[in-house]
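K.L.:
My questions are about this predicted structure, shown below with the sequence.
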Amino acid sequence: MSDKKSRGAWGSRIGYILSTLGMAIGVGAMWRFPMLTAKYGGGAFVLAFFLISIIIVIPAAWGEVGLGRHTKSGVAGALESLAGKKGKVIGTFIALIPLLLMFYYPVIMANVVQYIYYTVAGSPFLADPEGFYNVVANNKIVVFLVVAGLDILTGVICLGGIKGGIEKACKILLPALFVILVVLVVRICTLPGIMEGIEFYVRPDFSQWANPKLWVEAAGMALFAIGCGPGYLITFGSYCSDKADIGTDLVTVNITQMLICVLSGFAMIPAVILFGMNPDAGSGLIFMVLPKVFEQLAGGPVWLVFFLIALLFAGLSTTISAWEVPVTVLIDSFGMKRRTAVIIVTLVAIIGAVPCIWISEFLEHFDYLVGTFLYTAAATGLAVYLAWFYKAKRVREEWINPTSVVKYGAWEDVLYKFLTVPVFIYFLATGFIGFFS
């Protein structure tokens, strides 16, 4: 386990919050959330996502951040301190989930980089977005080279550590992302006739709630968006000071990431409906549908570049955070130097991207496996252990309340044990069935 005295730490409270937001707000918020919202009936999915994020996910997220701060170690070392060698093995497997995410996440970002280039270069792809997307996606060598470049860039940033790498980068990327999104949303929401699209986005069709997969996807998205499950929150919590108000800070992060998800949806879905596009375009929604949307706007290419830059910023903030989870485990639990750990993680990510680039339809199936099933599995396992074996009361009284402005009562223990855990188990079982079906 790591030496607590020599360990790095966040430079400031706002740095920690922005870095955690950088982990939470990524291509998941700007690509995955709009894609799933469109697929599951607009407002019905948005409301389900809100309910799960606010009521069910927060207690589990508190437990994970508290565990990280208490042990001052990454996920493998944190679980080792509670459950011995078995805990270390489980924690090491959990740390692999962000690494698996990085097998396909930069592939999406590589397409974003190419679209920025082609838009600035004035390529006439707006005339046939579907055909152009297929050409870009099928140019495997170029995609691989861009993915490798993004992975290397991420690794270089991670060499700077928590304060000099992640925190510094997110202080720049996150404010820029927010400003770009707000400008885009204002522009799109002032389009003539946009109310029909906004209505689709915000008005829930409650008949959609009868579909169990909507709830499973909403749960996976809620966990994905806050980083609950695969070691992000434990890792980031491990760099918090013993005086940090992690309870309030995490609520702030959760509310803000939900706002970004909503803004991302507003920047896409209402306009898609307005212009009669297909909202259920899957992973190609951004690349096949949005160019048609921006084509209808005055100065369309400029707006498209703004959106793509925002998407790239979001992606980088998340990849930087994802790198840190396995890197921290290699440093804390296996005694590696940061440089060696970063090089290993970067090389594995580059090699792992190969099937996601070259095997057709692999990406979306892999996204469900990692972003929904494995996230839920890890979050469920951690929640069961912390709420029932370590005890929810101890989590609240020893890890959260001592430094929190708000002193939470026993109701939070009840919520954690009797709502969060059973719901997680249900979502895990349903997701397991859905994966194999």
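P.N.:
Perfect, thanks for sending it.
K.L.:
From here on, just use CA atoms for contacts and neighbour counts.
P.N.:
Will do.
K.L.:
Skip the chain neighbours and tell me the closest residue to residue 178.
P.N.:
Of all residues not flanking residue 178 in the chain, residue 260 sits nearest, at 7.5 Å (Cα to Cα, 6 or more residues apart in numbering).
K.L.:
Buried ones in stretch 49-67, by neighbour count?
P.N.:
Residues of stretch 49-67 classed as buried by neighbour count (16 or more other Cα atoms under 10 Å): 49-50, 52-53, 56-67.
K.L.:
closest to residue 4 among these?
P.N.:
Nearest to residue 4 out of those is residue 67 (Cα to Cα; 14.2 Å).
K.L.:
just the helices in the stretch 151-300 of the chain please.
P.N.:
Taking DSSP state H, counting those that start in this stretch as the test, the helices found in the stretch 151-300 of the chain are 161, 168-189, 195-202, 212-226, 232-237, 246-266, 269-274, 290-295, 300-332.
K.L.:
buried stuff in the helix or strand following the last one?
P.N.:
The first helix or strand that comes after helix 300-332 along the chain, using DSSP states H and E, is helix 338-358. Within helix 338-358, the residues that qualify as buried are 338-339, 341-343, 345-346, 348-350, 352-354, 356-358, counting by 16+ other Cα under 10 Å.
K.L.:
structure B:
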Amino acid sequence: MKGDIMTEKNTLNAKPRDIFSSKFGFIIACIGSAVGMGNIWLFPYRVGQFGGAAFLIPYIIFVALLGMSGIVGEITLGRTMRTGPLGSFKKALEMRGLKGGEFIGLIPVIGSLATAIGYTVVMAWVLKFFIGSVSGEMIKSEDSGAYFGEIATDFGSVPWHIIVLVVTFAFMAFGISKGIERVNKVLMPLFYLLFVIIAIRVAFLPGSGAGYDFMFNPDWSALANPQTWVFALGQAFFSLSLAGSGTVVYGSYLSKKEDIVSSAKYIAIFDTLASMTAAMVIIPAVFAFGTDPTSGPPLLFITMPSIFKAMPLGQIIAIIFFLAVMFAGFTSLVNLYETSVEAIQNKFGLSRKISVGLILLLGLAVGLFIENGDTVSTWMDIVSIYIVPLGALLAAIMTYWVCGKNFARENAQIGREKPIGRWFEPLSRYVFCGVTIAVYILGIFYGGIG
């Protein structure tokens, strides 16, 4: 029945709730939230920094561990409580006769909104470079660093900033099944397709073979370096969008007919494929042109444009590259803003369009003042080091400890035919919670690990 597919009655709240129309729609939306700048500008750098393919061993171990514990837990909490972190934390504490859940739930909501605000600034830069690639302005500029510097200044990208928010508003205003789900179903397959096209082109560049040798001939000695494991953990943790926010919210829109464990597995797999695809583009390209695979904005907005300028058919490749990055960015952005949109919509009973409009106006009001490259970098460091992992830890504690020993297993089992194995409680209650504490402490010690 259509009503069973598109909306469900909240068992803890009688209001009908828009949900994802299919398991595929949910999975691809979660993949869209996970795949973002970290896959593109940080993962290739980490591979280069820590032994090439050797880095993949701890990375894949942590992705599997976090996927089967962290992602499963956040989806389960959201689906069971039928609300985001604000409402979920409140209901979790009320199960114990305690109050203050909404106050604690503000932490992941603030973390998600703050991340979205900083991410919007970066997306404004991406949009500028995409338009510059289409017009040829970016390719014709003599100095890629100077071209980037023109917009990475105070109030340097205001029109692009506004356009990004308007487009995001348009995507989100139509709701979950008709808005966010449909957008992800189009943009995420296109992201993978476009990056595969670029990877094929890069493979024919003279000198690109050295990049493949570097990636697939691992330096096993890197595994003896503790930092390899620390930064592999950080890369996996942040790439999977574990924050106690967006995944909880998306989980709240998931039908109880769907298999959470299976969904988490596919999210982890395709997020890893996105990272590998980006590495297959960037590492061979930087070897072919003898440049440095610097992490962060310099890679995306200085190194790669310099490579495109020197590459045959570089303008076309630049257009495809920044279009793909833009697709990944928008799918992440709608997830980041959705946490706070859901919070005020659920808390104050406002319409979706008003809620989206209020949050995006708030995002613009704050974001305009951090458009400077140094400012937004500091902003994102503070959020990712101090707020995001704390939100993930709080969600884990609520799911695996406050709600009771059997809460996660019993609710994650709903919609799944095969019984969840005995591994689940030790992995989730002890290993995942311990690892999340480690991410928080190590992030402070190293000044960020993801």
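P.N.:
Arrived safely. Because the structure is a prediction, the values reported are computed rather than measured.
K.L.:
TM-score them against each other, please.
P.N.:
Overlay of the two chains. TM-score (TM-score structural alignment, normalised by the length of the first structure): 0.91; 434 aligned residues with a Cα RMSD of 2.4 Å.
K.L.:
about what we covered before: wait, the residue nearest to residue 178 of the first structure touches residue 29, no?
P.N.:
Yes: judged on Cα atoms under 8 Å, residue 260 of the first structure makes contact with residue 29 at a distance of 6.9 Å.
K.L.:
what about these two, which has more around it?
P.N.:
Legend: neighbour count by other Cα atoms under 10 Å for residue 260 of the first structure and residue 29, higher for residue 29 (28 against 21).
K.L.:
max-length strand in the second structure?
P.N.:
strand 13-18 (DSSP state E).
K.L.:
what angle separates that strand from helix 314-348?
P.N.:
Relative orientation of strand 13-18 of the second structure versus helix 314-348 (axes from the mean of the first three to the mean of the last three Cα atoms, to 10 degrees): 160 degrees.
K.L.:
Need the helices of the stretch 151-300 of the first structure in CSV (columns: distance to residue 123 of the first structure).
P.N.:
Listed next are the helices of the stretch 151-300 of the first structure as CSV, based on distance: least, Cα to Cα, whole Å:
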stretch, distance to residue 123 of the first structure
helix 161, 39
helix 168-189, 22
helix 195-202, 29
helix 212-226, 34
helix 232-237, 39
helix 246-266, 25
helix 269-274, 22
helix 290-295, 12
helix 300-332, 10
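K.L.:
Looking at those, spot the one closest to residue 390 of the first structure.
P.N.:
Taking Cα to Cα, helix 232-237 is the member of these nearest to residue 390 of the first structure, at 15.5 Å.
K.L.:
give me the stretch of the second structure that the closest one matches.
P.N.:
Residues 246-251 of the second structure are matched to helix 232-237 of the first structure when aligned by TM-score structural alignment.
K.L.:
after superposition, how close is the matching stretch to the first structure?
P.N.:
Comparison of stretch 246-251 of the second structure with the first structure after fitting gives an average deviation of 0.9 Å (mean Cα distance after the TM-score superposition for the first structure).
K.L.:
Which residue in the first structure aligns with residue 319 of the second structure?
P.N.:
So, by TM-score structural alignment, residue 319 of the second structure is matched to residue 305.
K.L.:
Look up how far residue 122 of the first structure lies from its match.
P.N.:
In this view, residue 305 of the first structure and residue 122 of the first structure are 11 Å apart by Cα to Cα, to the nearest Å.
K.L.:
now residue 208 of the first structure
P.N.:
Taken as Cα to Cα, the spacing of residue 208 of the first structure relative to residue 122 of the first structure amounts to 41 Å.
K.L.:
hmm, back to that, ok, and the closest non-adjacent residue to the match of residue 319 of the second structure?
P.N.:
Nearest non-adjacent residue to residue 305 of the first structure, counting by Cα to Cα, 6+ apart: residue 116, 5.9 Å away.
K.L.:
same thing with residue 327 of the first structure?
P.N.:
Nearest residue to residue 327 of the first structure, sequence neighbours excluded (Cα to Cα, 6+ apart): residue 341, at 5.3 Å.
K.L.:
Kindly provide the distance from the equivalent of the one you found over in the second structure to residue 346 of the second structure.
P.N.:
Here residue 341 of the first structure is matched to residue 355 in the second structure, going by TM-score structural alignment. Remark: distance between residue 355 of the second structure and residue 346 of the second structure (Cα to Cα) = 10 Å.
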